[in-house]
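A.B. asks: Following is a predicted model, sequence given first.
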Amino acid sequence: MTTTRPLRIALIGTGFMGKMHTHAWRTAPRFFDLPAEPQPVLLVGRRADATAEAAARWGWPEHGTDWREAVARDDIDVVDICTPGDTHAEIALAALTAGKHVLCEKPLANDVREAEQMSHAALDAPGVSMCGFSYRRTPALALARDLVRSGRIGEVRHVRAQYLQDWLSDPNAPHTWRLDRERSGSGTLGDIGAHSIDAAQWLTGQTITAVSAVLRTFVQSRPRRAAVDGLGGVADADAAHLPVTVDDAAAFTAHFSGGALGVFEATRMATGRRNANRIEINGDRGSIAFDFERMNELEVYDVENGDTQGFRRVQVTESQHPYAGAWWPAGHGLGYEHLFVHQAADFVRAVAGLEDAWPSFADAAQVQRVLAAIEDSAAHDSILTAVAAAGADERTSS
């Protein structure tokens, strides 16, 4: 049973991820037996009025606009970072130095230097640290990892991953911080491509060692958000536009440390694709295939099936499947928000020393090195660009 000892949380960020993490902290102890009770204490945002409104709506008893307050307070155990990437390093490093436990949204940082600095700091810090690659907590993907790592599909030969969205397909869609390189670090590549990179390395147990990449920006500028009317159209054709300084789409091939070949695509301009996060892994004894738009299903192929060969659709909702047993009766599917509840539950258990925190900051720094190699390859029209090696003292949990 959940104990009465609280794990007191300060959440930094009042956007989409802030709302999702709030829901997760409140829901996790209601479905999982945890060694400590997550207790939301302080919500921190940039604007006082918006932060106060979010705190009231989401049920945070205190709110403020200075994240340094959260780091300095003795009654805060966990600092949960849900801000744009350009702020991750400063907040996380300060929190780790102060002895806090840290949960940081992905990507870990905006460049390799910051990511490695955070990874090294995490090794020496007394607190637990975790990066929020939430798709790892999808029951079907967790089952896929068990199958691949146990040898069920044999030697991995191919990794084929796509992450397709369409929310920027309309050239009149408004500008956001995600289209500003100074704040986001990169565009589609770091926003959703990073998930595919992390999933591929986590599922296979192999790291990406070299890439050959192409990046494209199809729409060079977009209207300021204030110039978009309530119906989604542009209110004034002559309204000011802001430049798009990141990629709209990325495509790359990858070499894996175990010999596998990878083919990756990420775009936020695939018209009609809302959140098609797909991955297929082919081995010499079988294959697995997953699409988040059917997140409760895993396709499994086994060459041992003889004259009944073919992909089988597995409904990953049974009590023995990863995470699923904590929720509904078999066949009653889960949704996107459940991944964050699973993440919160795992984080609490890691703080209690019952399991490792994963993905670690070192895992996330490895993803950052791959992102940097992709950008370097695309910038120099390179046939092949090596991924920088991890430091000798850097440990991953993959």
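C.D. replies: Done, it's in. Numbering: from 1, shown residues only.
A.B. asks: Could you use CA atoms for every contact and neighbour count after this?
C.D. replies: OK.
A.B. asks: Who are the contact partners of the most centrally placed residue in the chain?
C.D. replies: In the chain, the centroid-proximal residue (CA atoms, centre = their mean) is residue 133; its distance is 2.9 Å. Residue 133 makes contact with 105-106, 195, 198, 359, according to CA atoms under 8 Å, 6 or more residues apart in numbering.
A.B. asks: hmm, try it at 10 Å
C.D. replies: By CA atoms under 10 Å, 6 or more residues apart in numbering, residue 133 lies in contact with 104-108, 194-196, 198-199, 339-340, 343, 358-360, 363-364.
A.B. asks: same thing with residue 361?
C.D. replies: Contacts of residue 361 (CA under 10 Å, 6+ apart): 102-104, 108, 115-123, 128-132, 367, 394-397.
A.B. asks: 8 Å - rerun?
C.D. replies: 108, 115, 118-119, 122, 129-131, 396.
A.B. asks: Please apply the same query to residue 38.
C.D. replies: 6-9, 25-26, 29, 348.
A.B. asks: repeat that for 6 Å
C.D. replies: Applying CA atoms under 6 Å, 6 or more residues apart in numbering to residue 38 gives the contacts 6-7, 25.
A.B. asks: now residue 380
C.D. replies: Counted by CA under 6 Å, 6+ apart, residue 380 has zero contacts.
A.B. asks: Next up, a structure to set beside the first:
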Amino acid sequence: MKQLGVALIGHSFMGAVHSQAWRTVGHVYDLPARPMRTVLVGRRAQGAAHAAERLGWQDSTDDWKSVLRRQDVDIIDICTPGDSHAEIAVAALEAGKHVLCEKPLATTVAEAESMADAARRARAHGPHAMAGFTYRRVPALALARQLIAEGRLGEIRHVRAAYLQDWLSDPSAPFSWRLQRERAGAGALGDIGSHIIDLSQYLLDDTIDGVSAQTATFVGRRPLSDKPERTGQVTVDDAAAFTARFTGGALATYEATRYATGRKNALRIEVNGTCGSMSFDFESMNELAFYDTAQDTGGTAGFRRIQATEPGHPYLEGWWPPGHGLGYEHAFTHQARDLVTAIADGTDPAPGFEEGLRVQRVIAAVEASAADSSRYTPVDRPGSV
């Protein structure tokens, strides 16, 4: 079996999750190629070496450019802050490597455009690029997309989506790179809002046409983690709320915040159509609520719960017997499976960088609307992409 060497760049929270996925995927699925945890890259050599040993990587380095020259590396997996995504991804694609890049794709539309252009050029001679919008690969949500594509909901009228966390609700929580515009690009809007923007467009197979938005920054300065007597200025949003129109006519509402006390990772989405509705809450990630108007008879109308754990449901053929639920990490394993399969088949993985750019343009439109008194702002759609 052909081997695919993986270089992981970044080894904090997201790097650890990706490591688990690369460790697991070959044991769960019968893959057309075998991914190998070849080398881990960190900012400091000692830290990278320690992380490589702990996470099961064969080698480590503090020089990401060096891994692009290695013949035993086929895939570059980018888990760094957003300000480095474009430089690493473009260089990797030009070096002939496949690329998996965490969301959001970049910090600006211009950077995302350069990445999408590089992916388009690279595709002509083999390398593929994938954007890491992992919630697409939660089985219940993949099943929801199937139901919508089959017309089970009819004509889509409404989408309402929210991603709620609370890890910044304490004003004394320390300053981090996620609160710096130059490193993160946007705050809650880019960090978690990007997920629900992508997820809604994925479920409907449609694009957001325009938005009307508000954003807020609740705590302007936070203590530095290494020097708590000093503070750093927060230059991104803490929360964003906006309405939107889809090209197909559906009306949508979105909320992203890191100040929803009591909510740790509450990604929620509901879609209403002329023939039915579906609703999902990540805090019950193995369940999909489904309502069919054709069954609205006899005084027993209401949503029914689908346990998305059957072998015939998306991604479940490799896992446990029905009723034995999956968790957060498993969607990343599914992502690794899909990327390896696409590379082996020579097909474009989804979502590609073009779809990541589409999300970046919505983020830019939301920020522009919020800066202009919530004025309705069309999403930019250059004809080249």
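C.D. replies: Nice, I can see it. Keep in mind that this is a model prediction, so the values were computed, not measured.
A.B. asks: follow-up on the earlier one: neighbour-wise, give me the winner out of the contacts of residue 38 of structure 1.
C.D. replies: residue 25 (22 neighbours; other CA atoms under 10 Å).
A.B. asks: if I look at the counterpart of that one in structure 2, how far off is residue 280 of structure 2?
C.D. replies: Counting by TM-score structural alignment, residue 25 of structure 1 lines up with residue 22 in structure 2. Using CA to CA, to the nearest Å, we find residue 22 of structure 2 at a distance of 27 Å from residue 280 of structure 2.
A.B. asks: and the contacts of residue 133 of structure 1, which of them are in helices?
C.D. replies: Using DSSP state H, the members of those that fall within helices are 194-196, 198-199, 339-340, 343, 363-364.
A.B. asks: can you pull out the strands in the stretch 151-300 of structure 1?
C.D. replies: Counting by DSSP state E, counting those that start in this stretch, the stretch 151-300 of structure 1 has strands at residues 156-164, 208-216, 221-223, 241-243, 249-256, 261-267, 276-283, 286-291, 297-302.
A.B. asks: Would you format those as JSON lines with distance to residue 354 of structure 1 included?
C.D. replies: Compiled in JSON lines, these are given as follows (distance: least, CA to CA, whole Å):
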{"stretch": "strand 156-164", "distance to residue 354 of structure 1": "31"}
{"stretch": "strand 208-216", "distance to residue 354 of structure 1": "30"}
{"stretch": "strand 221-223", "distance to residue 354 of structure 1": "48"}
{"stretch": "strand 241-243", "distance to residue 354 of structure 1": "47"}
{"stretch": "strand 249-256", "distance to residue 354 of structure 1": "31"}
{"stretch": "strand 261-267", "distance to residue 354 of structure 1": "34"}
{"stretch": "strand 276-283", "distance to residue 354 of structure 1": "30"}
{"stretch": "strand 286-291", "distance to residue 354 of structure 1": "29"}
{"stretch": "strand 297-302", "distance to residue 354 of structure 1": "28"}
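A.B. asks: Need the ones you listed in a markdown table (columns: distance to residue 329 of structure 1 and mean neighbour count).
C.D. replies: What follows is these, written out as a markdown table (distance: least, CA to CA, whole Å; neighbours: other CA atoms under 10 Å):
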| stretch | distance to residue 329 of structure 1 | mean neighbour count |
| --- | --- | --- |
| strand 156-164 | 30 | 22 |
| strand 208-216 | 38 | 22 |
| strand 221-223 | 46 | 21 |
| strand 241-243 | 49 | 16 |
| strand 249-256 | 39 | 22 |
| strand 261-267 | 35 | 22 |
| strand 276-283 | 26 | 21 |
| strand 286-291 | 22 | 23 |
| strand 297-302 | 16 | 20 |
